[in-house]
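Colleague: coords please:
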Amino acid sequence: MQNLVILAGNVGATPEVRTTQGATKITQFSLATSRPKRDSEGKILKDDSGRRVEDTEWHRITCFNGVGKTVAQYVDKGQKVMVRGRIHYTSWTDSENIERYGVEIIADEVTVLTWGRQQQGDTQDQSDLDDDVPF
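Modeller: Got it, this is the predicted structure:
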């Protein structure tokens, strides 16, 4: 059996990089995925202006090593990315001795689906680059 997750969505904030005591660099960012909200008959709901109503879920994405370094360098808030990785569940006891639980996606690969303003404005010739670039 395999623990495999594939998500495509919008980056919610600029990725944050931290370093553990063992000198491992960890890059984390939030990813929003959306799907249309449906009524009890399965029809897509629309608001008063005719736009479809969506359910949005937020995912915590964690990257290590080269993937994390590249994400920190090239990924920014608002970009569309696809993440391939695995689900990881965690539990800990907080400072008030309450048991807490969390879930994150450990990314094995992050593919940029849209480039941010910084990369689009580069003077570097990007004609050799594909639209989708996996890290």
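
Colleague: only C-alpha atoms from now on, for both contacts and neighbour counts.
Modeller: OK.

Colleague: how close does the nearest residue to E99 once chain neighbours are set aside sit to Q21?
Modeller: Leaving aside its chain neighbours, E99 sits nearest to T93 (4.5 Å; criterion: CA to CA, 6 or more residues apart in numbering). In this structure, T93 and Q21 are separated by 20 Å, where distance is defined by CA to CA, to the nearest Å.

Colleague: the more surrounded of those two?
Modeller: More neighbours surround T93 than the other of T93 and Q21, with 10 against 7 (other CA atoms under 10 Å).

Colleague: to check against the first, give me the structure of this:
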Amino acid sequence: MLNRIILIGRTTRDPELRYTPAGVAVTQFTLAVDRPFTSQSGEKEADFIPVVTWRQLAETCANYLRKGRLVAVEGRIQVRNYENNEGKRVYVTEVIADNVRFLESANRGSVSTNEGTSNGRGSQSNNQDPFADDGKPIDISDDDLPF
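Modeller: Presented below is the predicted three-dimensional model:
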């Protein structure tokens, strides 16, 4: 049996960090994942999927994720239920993430999985193409190609 999910989407709000009575960090946020088709009226639709992270991953998400950030989430689907104040059984389906990858930097310019690291190009902005000003052909021999 297998319960594995991979999602790519944007956070709908800043993550909410809490601690259990035992001191374990837990973060909740919602991921908006576009559907691969449009509605009959031509509008894009999305699913809004609740995500839960635990321990160190929860603290990292709380510190670095913000509303609107593009992320990839790997984890498993969990369905839990509880009885609300009115005595009615409520079912909750959520993704328990064990890996969250930040797919863009805070300034939304480039793909990055390491927050706060330099791109190795001095003061050059992360939004710029590092090869844009070169204009020279790239010399690649047939021996360099893997096929």
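
Colleague: any idea what the TM-score comes out to?
Modeller: The TM-score (TM-score structural alignment, normalised by the length of structure 1) is 0.77; 114 aligned residues with a CA RMSD of 2.1 Å.

Colleague: picking up where we left off before, alignment lookup: the residue nearest to E99 of structure 1 to structure 2.
Modeller: When structure 2 is aligned by TM-score structural alignment, the residue opposite T93 of structure 1 is E83.

Colleague: shouldn't its match be in contact with V92?
Modeller: No: checked against CA atoms under 8 Å, the pair E83 of structure 2 and V92 is beyond contact range at 11.2 Å.

Colleague: spit out the contact partners of E57 of structure 1.
Modeller: By CA atoms under 8 Å, 6 or more residues apart in numbering, the residues touching E57 of structure 1 are A32, T33, S34.

Colleague: tell me the counterpart residues of stretch 64-71 of structure 2 in structure 1, please.
Modeller: Alignment of stretch 64-71 of structure 2 against structure 1: residues 74-81, by TM-score structural alignment.

Colleague: in that stretch, what counts as buried?
Modeller: Within stretch 74-81 of structure 1, the residues scored as buried using 16 or more other CA atoms under 10 Å are Y74, V75, D76, G78, Q79, K80, V81.

Colleague: dump these into TSV; add secondary structure and distance to Q126 of structure 1 as well.
Modeller: Compiled in TSV, the buried residues of stretch 74-81 of structure 1 are given as follows (DSSP: H, G, I helix; E, B strand; the rest coil; distance: CA to CA, whole Å):
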residue	secondary structure	distance to Q126 of structure 1
Y74	helix	14
V75	coil	16
D76	coil	18
G78	coil	20
Q79	coil	17
K80	strand	18
V81	strand	18
